[in-house]
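A.B. asks: Coordinates only, no sequence provided:
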């Protein structure tokens, strides 16, 4: 039976999340027919994920009634019929609320279907000499079969109404032996790897991801970003996202010969390794950037402002951003004045206040605090919402303030007089000291992250809540403003 000719290219969602059925234009005459079976640009315009196919497989089936499945493989598939006709059945075998959802359809050469990783695929041929084609985004290997999830074709819970009864169909013994749905172990989602998991942001990400089994955390002792061998020790095909919360953040030390080497090694060379891994394995890379990529001369710094770093730390962060921007799936999250669990400015001021010390604090550097709980929440929002890839400013909201303003508020919130804080200029504060240059204005507008559906909390409210928590007044003095 000839396929239907001249249908417009169109897409149709199904009851299984991520499974999409496509009508394909087929052009035919007395000689036969022709179609564009896969056309990346047009398919992407319809919303098909840019899933990066690397291998094409064809299953030829001599007789009508040949039935294969139900197999869920650890890769995405674009399935079409080269010749003949099939009855297709797809069952969601992924861990999650849609587990067990079923979709069936007849396919001829004028249709195709996209099947995400973990969705079980099965078909029954309705004509002799049917060829079933798979375009997949990973190379098949014998070892990969251990990651398959299977379901019995006759599973009662799925209730698939096979056109040719299974007792009359041609099945393999392996397919007959697959488990029923009640006995299927769902396919786990791909993993998220958090690097720098013992830093201020890393600890906040640990808390935000608490209870999620498929998130891995790696501190410096677990994963040395500067060691190329560390990148060879994982099967990166099993990862969906990498969150790089690791960085060299000793702003002043970066100006020394040894510090310069260390900053470039961690902030640029290591990031280059991560970018290569992410690109080769189609992983989303989340990279945390800094206000230090700018010189601070503008009133505020939108995401598309050209780099103008003043010191080595800022130069390395700008270089790292440039590297990550070449990764197809990336989020660069630019932040400032990070406050979390560990050494930071707020805890230093609280400690000074408790000890009765009246500090001199810079009053001509303006910005907003960023509390790590909000930074972590914003990163998770970008990943979970499918926001467009790119650069996002992410700090807390509210009126910008100077470091001296923040210090005065810390004194007030801890029961001391704000007047104990003396404001001084950056030049005066660092006179006769070895220090890196700092941007005077670090205000990052938040319009883009808000448009993506995330509203950061007010910095003043977060500061008050932060100082009401345990341990606010007993931290050692902070050496830098890193995350």
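C.D. replies: The structure has been received and is ready for your questions. Given the structure is predicted, the values throughout are model-derived calculations rather than measurements.

A.B. asks: switch to C-alpha atoms for all contacts and neighbour counts from now on
C.D. replies: Will do.

A.B. asks: how about the strands in the stretch 301-450 of the chain?
C.D. replies: Under the criterion DSSP state E, counting those that start in this stretch, the stretch 301-450 of the chain carries strands at the ranges 330-335, 338-339, 360-362, 366-367, 370-371, 390-393, 401-402, 422-424.

A.B. asks: another structure for you, compare them:
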């Protein structure tokens, strides 16, 4: 008997992510009505905004019809339109809850959200039962499925009607026991731009796991057509875009301008569409160059962008595109130091070779080491910080490029007085070719990041360790 008048309520189960929902059903002498799926109300109550794309109905004539146990690589929202079922769910995902079991009855006043990888089965308790489920992906022969035998002794499901007497398919009877089941792995994480200095730091931070993939530009170029079908994107949970065109001065040339816009804006917009259409969390790395540097305080995440040059304009456009993806992190950083050629290594080399350089002293910011950016990105993902824009840089006192050069000279045993500070205008006065305008203030406010529990390292202290290493 369907219960009327219940409040919309979520009931957690022992299987992570598997949640029973009590549904309000309104009835009278004519019958009943319910909102079986109501996105605004249900997401506000805590149901994941899982993006269903298909609605399926399985009609069952007889009492005791039994189906399952099937685990698919998509989420399901299961309910009953007419009749009643005994439902059984077994966690078939990799992890500590593999093999966990939950059972309950479902009638029109109850539903259950079944996350990807949790095995689903049911047995009808009333005739003419209509079993309804929303899914957030289309069936594909390329998708990975996992099955468990309905009579598995380890799961030990207490079926209300003996499996010996019910209507059941031969295929379901032939599924493997739990000891022989291949667990469904986590959805994948993809790092784009894996050969860059940040990409290499992300490889060190994320490690070598089967569900983590790294792609170079040769393997996945955002500027080429066909990005939407370059991967089975529904299999991905997170995409981290560490690829970009970063030749700030080169972007001011006609050829560089076209390349910068293609890589930093058009390609990023295509990636944002992929993320939005496939429920992917997109992490995109941005820059202090989206600001003009005119403020006399650190830039916050909500300050309006106002880029000076082509590079900054393309990065700002990319940020705007990424913000259209429902699940996104835009990570703004500045003065990046990692593996390969960089300012710190150049200064150390000049000091060793006896060169006394002129270094800009009217641009102020903080160094940011790539392992700190990688660490910050992983923190945002694992802590499930609210989506949005976050500044990630080194901490401590803001300094100029000339100040950093003097620190490098001093810490490598050379006289810091060999550094001559000059203005940006004087430094580039005799330069050949186009020169991009630089923000004078590149200091980014770190309060929002620190409020998530992330520990910001002092940039000066990290510089010392970097030079020692």
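C.D. replies: Good, I have the coordinates. Remember, it's a predicted structure, so these values are computed and weren't measured experimentally.

A.B. asks: Please identify the most buried of the strands of the stretch 301-450 of the first structure.
C.D. replies: The highest mean neighbour count among the strands of the stretch 301-450 of the first structure belongs to strand 370-371 (a mean of 26), with neighbours defined as mean count of other CA atoms under 10 Å.

A.B. asks: Which residue ranges of the stretch 1-150 of the first structure form strands?
C.D. replies: Chain-ordered strands for the stretch 1-150 of the first structure, with DSSP E, counting those that start in this stretch as the definition, fall at 10-13, 20-23, 26-29, 32-35, 55-61, 67-72, 77-83, 86-92, 102-107, 111-115, 119-125, 130-136, 149-150.

A.B. asks: Would you convert those strands into a markdown table that also reports mean neighbour count?
C.D. replies: A markdown table is the format used below for the strands of the stretch 1-150 of the first structure (neighbours: other CA atoms under 10 Å):
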| stretch | mean neighbour count |
| --- | --- |
| strand 10-13 | 14 |
| strand 20-23 | 20 |
| strand 26-29 | 15 |
| strand 32-35 | 12 |
| strand 55-61 | 15 |
| strand 67-72 | 24 |
| strand 77-83 | 23 |
| strand 86-92 | 25 |
| strand 102-107 | 18 |
| strand 111-115 | 23 |
| strand 119-125 | 25 |
| strand 130-136 | 21 |
| strand 149-150 | 25 |
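
A.B. asks: Quick one: these as JSON lines, columns for distance to residue 370 of the first structure too.
C.D. replies: Compiled in JSON lines, these are given as follows (distance: least, CA to CA, whole Å):
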{"stretch": "strand 10-13", "distance to residue 370 of the first structure": "40"}
{"stretch": "strand 20-23", "distance to residue 370 of the first structure": "40"}
{"stretch": "strand 26-29", "distance to residue 370 of the first structure": "55"}
{"stretch": "strand 32-35", "distance to residue 370 of the first structure": "54"}
{"stretch": "strand 55-61", "distance to residue 370 of the first structure": "45"}
{"stretch": "strand 67-72", "distance to residue 370 of the first structure": "43"}
{"stretch": "strand 77-83", "distance to residue 370 of the first structure": "41"}
{"stretch": "strand 86-92", "distance to residue 370 of the first structure": "40"}
{"stretch": "strand 102-107", "distance to residue 370 of the first structure": "45"}
{"stretch": "strand 111-115", "distance to residue 370 of the first structure": "40"}
{"stretch": "strand 119-125", "distance to residue 370 of the first structure": "40"}
{"stretch": "strand 130-136", "distance to residue 370 of the first structure": "42"}
{"stretch": "strand 149-150", "distance to residue 370 of the first structure": "43"}
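
A.B. asks: returning to that earlier point: residue 442 of the first structure: which of the strands of the stretch 301-450 of the first structure is closest?
C.D. replies: Between residue 442 of the first structure and these, the tightest spacing by CA to CA is seen for strand 366-367, at 4.6 Å.

A.B. asks: what range in the second structure does that closest one sit on?
C.D. replies: Mapped onto the second structure using TM-score structural alignment, strand 366-367 of the first structure spans residues 364-365.

A.B. asks: Not counting residues beside it along the chain, what's closest to whatever residue of the first structure lines up with residue 215 of the second structure?
C.D. replies: Residue correspondence, TM-score structural alignment: residue 215 of the second structure in this structure matches residue 218 in the first structure. In space, not counting the residues next to it along the chain, residue 218 of the first structure is nearest to residue 195; the distance is 5.0 Å by CA to CA, 6 or more residues apart in numbering.

A.B. asks: hang on, isn't the one you found packed against residue 242?
C.D. replies: Yes - the pair residue 195 of the first structure and residue 242 passes the contact test of CA atoms under 8 Å, sitting 7.5 Å apart.

A.B. asks: what sits in contact with each of those two?
C.D. replies: Here residue 195 of the first structure and residue 242 share no contacting residue, scored by CA atoms under 8 Å, 6 or more residues apart in numbering.

A.B. asks: Identify the residues contacting the match of residue 215 of the second structure.
C.D. replies: Contact partners of residue 218 of the first structure, counting by CA under 8 Å, 6+ apart, are 193-198.

A.B. asks: And these, which is closest to residue 258 of the first structure?
C.D. replies: Nearest to residue 258 of the first structure out of the contacts of residue 218 of the first structure is residue 196 (CA to CA; 21.0 Å).

A.B. asks: For the alignment partner in the second structure of the closest one, give me its contacts.
C.D. replies: In the second structure, the residue paired with residue 196 of the first structure according to TM-score structural alignment is residue 193. Neighbour list for residue 193 of the second structure: 199, 214-217, 241-244 [criterion: CA under 8 Å, 6+ apart].

A.B. asks: now do residue 323 of the second structure
C.D. replies: Counting by CA under 8 Å, 6+ apart, residue 323 of the second structure touches 330, 388.

A.B. asks: What's the match for it in the first structure?
C.D. replies: Taking TM-score structural alignment, residue 323 of the second structure has residue 325 as its aligned residue in the first structure.
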